[in-house]
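Chemist: With the sequence up front, the predicted model follows.
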Amino acid sequence: MSGNDLGEFLRVHRSRLRPGDVGLTSYGKRRVVGLRREEVAVLAGMNSDYYARLEQGREHSPSSQVVEAIGRALRMDDQAREHLFRLAGATPDGRDKPEETVSGPLRQLIDAQSAAAFVLNPAKDFIAANARAEQLFSPFAAVDNLARMTFLDPAARAFFARWDDFAESVVAGLRHAAGLDPDYPRLRDLVRELGEESVDFAALWSSHAVHGKTLDAIELVHPDTGPLPVVSQSFDVRGAPGQILVVYQPKTHI
């Protein structure tokens, strides 16, 4: 993670908008991609110099009203706006740290599933998996961390038929988790490792895409069984902060 994640996040979102997208008229040749800083400041109802300092990392601890105004000005959706608040330091203190082990009842629930089921922490570490999941991910050298498997294991590009889409989803999920708990050591170390070892990860991480849980169709290709389309369903684990239960259900069973 860089020293000015907030500024980078704002610049990325600013570059994605054109004057016409936000009701502004563009005159003459523009030297910047997207909106100018002054235009964002006008839309947010604040001093342009203040916004510039905020984006450059020279202004810290903006009020929640300022953060909300910037989110509206940049047309952020709910998840991006939530991430913006986290980066700006406008988050409640005392967030519970992720649990790193699963409860007995959850373990029983996972094992009882006929489909592949597993539990991930915010850093995408596998902290529990049933036999079907272990069999499904058998092409990988190690079933330890979904992000590491995606970017560092050569098997991933054959296993995930639409690898680009899956990789983007994994990184966006990590971005979301980092916004919720930027001081989570496991996640911070993982991002540093992948950024150093994978050019693809570094490029996606710099895009600042962010989302949480998804319900997505995923095309898998297992070397033993061939193409396997699945629906990925994710659920927060009640009573275990940060844990996500994921079930890969074959499409034919939906």
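Modeler: Cool, the structure landed. Residues are numbered from 1 along each chain as shown.
Chemist: all contacts plus neighbour counts: C-alpha atoms, from now on.
Modeler: Will do.
Chemist: Contacts for the top helix by length along the chain, please.
Modeler: Taking DSSP state H as the criterion, the chain has its longest helix at helix 163-180. Applying C-alpha atoms under 8 Å, 6 or more residues apart in numbering, the external contacts of helix 163-180 come out as 79, 83-84, 86-87, 122-124, 146-147, 150-151, 156-157, 160, 184, 187-188, 201, 204-205, 208-213, 218.
Chemist: okay, pairing it with this:
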Amino acid sequence: MTDHGELGALLRSWRDRLSPADVGTTAFGVRRAAGLRREELAALAGVSVDYVVRLEQGRARTPSAQVVAALGRALQLDRGEQDHLYRLAGLQPPGEALVSTHVPPGVQRLVTRMGDNPIAVFTAAWDLLTWSSTWAGLFGEPAGRTPWERNLVVQTFHEEVLGDRAGRARHADGGAEFRASLVADLRRTQGRHPHDPRLRGLIDRLRETSPEFAGLWDTGAVGEHLSQRKTIDHPVVGDLEVDCDVFTVSGSELRIVTMTVATGSPAAEKLDFLRVAGAAALS
């Protein structure tokens, strides 16, 4: 049986222990408590304020696994806390057989504190989990996209999902090496999680919709996606040459992707513009 009273109490408790600064937002107006407001948690998790209220009051009884995962990331829960949240919601915590979507609190804080740069966190299947406002300014706001559209492999082989407000990455060789390494990396993930239904569905759908992906997949190549310098063609600020680095979180398969530019360069000025524009949009 799900204990909805405990679920609501814990959500309130976890919300109260975070400040706006912890999640990279600015506190506005008079606040009666130091913790996050319900509307701030709702915005971070991508759900309605009314739904957060109903969860905390025990009136919403069947949150989906996707909502639970989003709340766990927004509340910066550790693995034990997130597993407990799943159980309180009447769900089985994700096991090791599945690609993990858990973002440790330290990684979430890293994204918050490095938010002046485009930085994002992906699963081992390249599903986008969390990102900085500058990343959104560079590649378009991910919150308005479906999980399929937020996947980096999907965006690479189906650029149309990005829309007309997003930057596109260009590579010196036309992107052939980048696309091949991304597919080889996804195959490596599939080898580690052969029974993950979402991963299997992602691969099957890509094979059906992208002949290029299907051809690369059928080569059987297994490898690791590597960092590369690239040029981002942005519809507002034009071209930005960036150094793109990919880091794997110790003890997990999460990928942290950062993009940096030389201080004082034209690209830095363009990023500053996108950073300010992104912050204005959020506020």
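Modeler: Here it is on my side, so go on. Source: prediction; values computed, not measured.
Chemist: coming back round to it: buried residues in the longest helix of the first structure?
Modeler: Buried residues in helix 163-180 of the first structure, counted by 16 or more other C-alpha atoms under 10 Å: 163, 166-180.
Chemist: what about the strands in the first structure?
Modeler: Taking DSSP state E to define them, one finds strands in the first structure at 116-120, 126-129, 216-222, 226-236, 244-250.
Chemist: highest average neighbour count across those strands?
Modeler: strand 116-120 (a mean of 24; mean count of other C-alpha atoms under 10 Å).
Chemist: circling back to that earlier point, as CSV, the strands of the first structure with distance to R107 of the first structure would be great.
Modeler: Formatted as CSV, those follow (distance: least, C-alpha to C-alpha, whole Å):
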stretch, distance to R107 of the first structure
strand 116-120, 9
strand 126-129, 7
strand 216-222, 24
strand 226-236, 15
strand 244-250, 11
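Chemist: which stretch among the ones you listed comes nearest G104 of the first structure?
Modeler: G104 of the first structure lies closest to strand 126-129 among those, at 11.0 Å (C-alpha to C-alpha).
Chemist: how about the closest one, which residues of the second structure does it hit?
Modeler: Residues 128-131 of the second structure are where strand 126-129 of the first structure lands when matched by TM-score structural alignment.
Chemist: what residues does the matching stretch touch?
Modeler: Contacts with stretch 128-131 of the second structure, where a contact means C-alpha under 8 Å, 6+ apart, come from 101, 103, 108, 111, 118-123, 147, 150-152.
Chemist: Alignment lookup: R238 of the first structure to the second structure.
Modeler: Under TM-score structural alignment, R238 of the first structure pairs with S250 in the second structure.
Chemist: That match: neighbouring residues, count only.
Modeler: 7 (other C-alpha atoms under 10 Å).
Chemist: Kindly report the same for the one 4 residues further on.
Modeler: Close neighbours of L254 of the second structure, defined as other C-alpha under 10 Å, add up to 26.
Chemist: can you pull the contacts of the match of R238 of the first structure?
Modeler: With C-alpha under 8 Å, 6+ apart, S250 of the second structure has no contacts at all.
Chemist: distance of it from I256 of the second structure?
Modeler: Distance from S250 of the second structure to I256 of the second structure, counting by C-alpha to C-alpha, to the nearest Å: 11 Å.
Chemist: ok, now G106 of the second structure?
Modeler: G106 of the second structure sits 12 Å away from I256 of the second structure, taking C-alpha to C-alpha as the criterion.
Chemist: and what of L199 of the second structure?
Modeler: For L199 of the second structure, the distance to I256 of the second structure - C-alpha to C-alpha - is 19 Å.
Chemist: re the thing from before, for PyMOL, what selects the buried ones among the contacts of helix 163-180 of the first structure?
Modeler: The buried residues among these can be selected in PyMOL (16+ other C-alpha under 10 Å) with this line:
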select buried, resi 83+84+86+87+122+123+124+146+147+150+151+156+157+160+187+188+201+204+205+208+209+210+211+213+218
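Chemist: which residues sit in contact with P147 of the second structure?
Modeler: Counting by C-alpha under 8 Å, 6+ apart, P147 of the second structure has contacts D127, L128.
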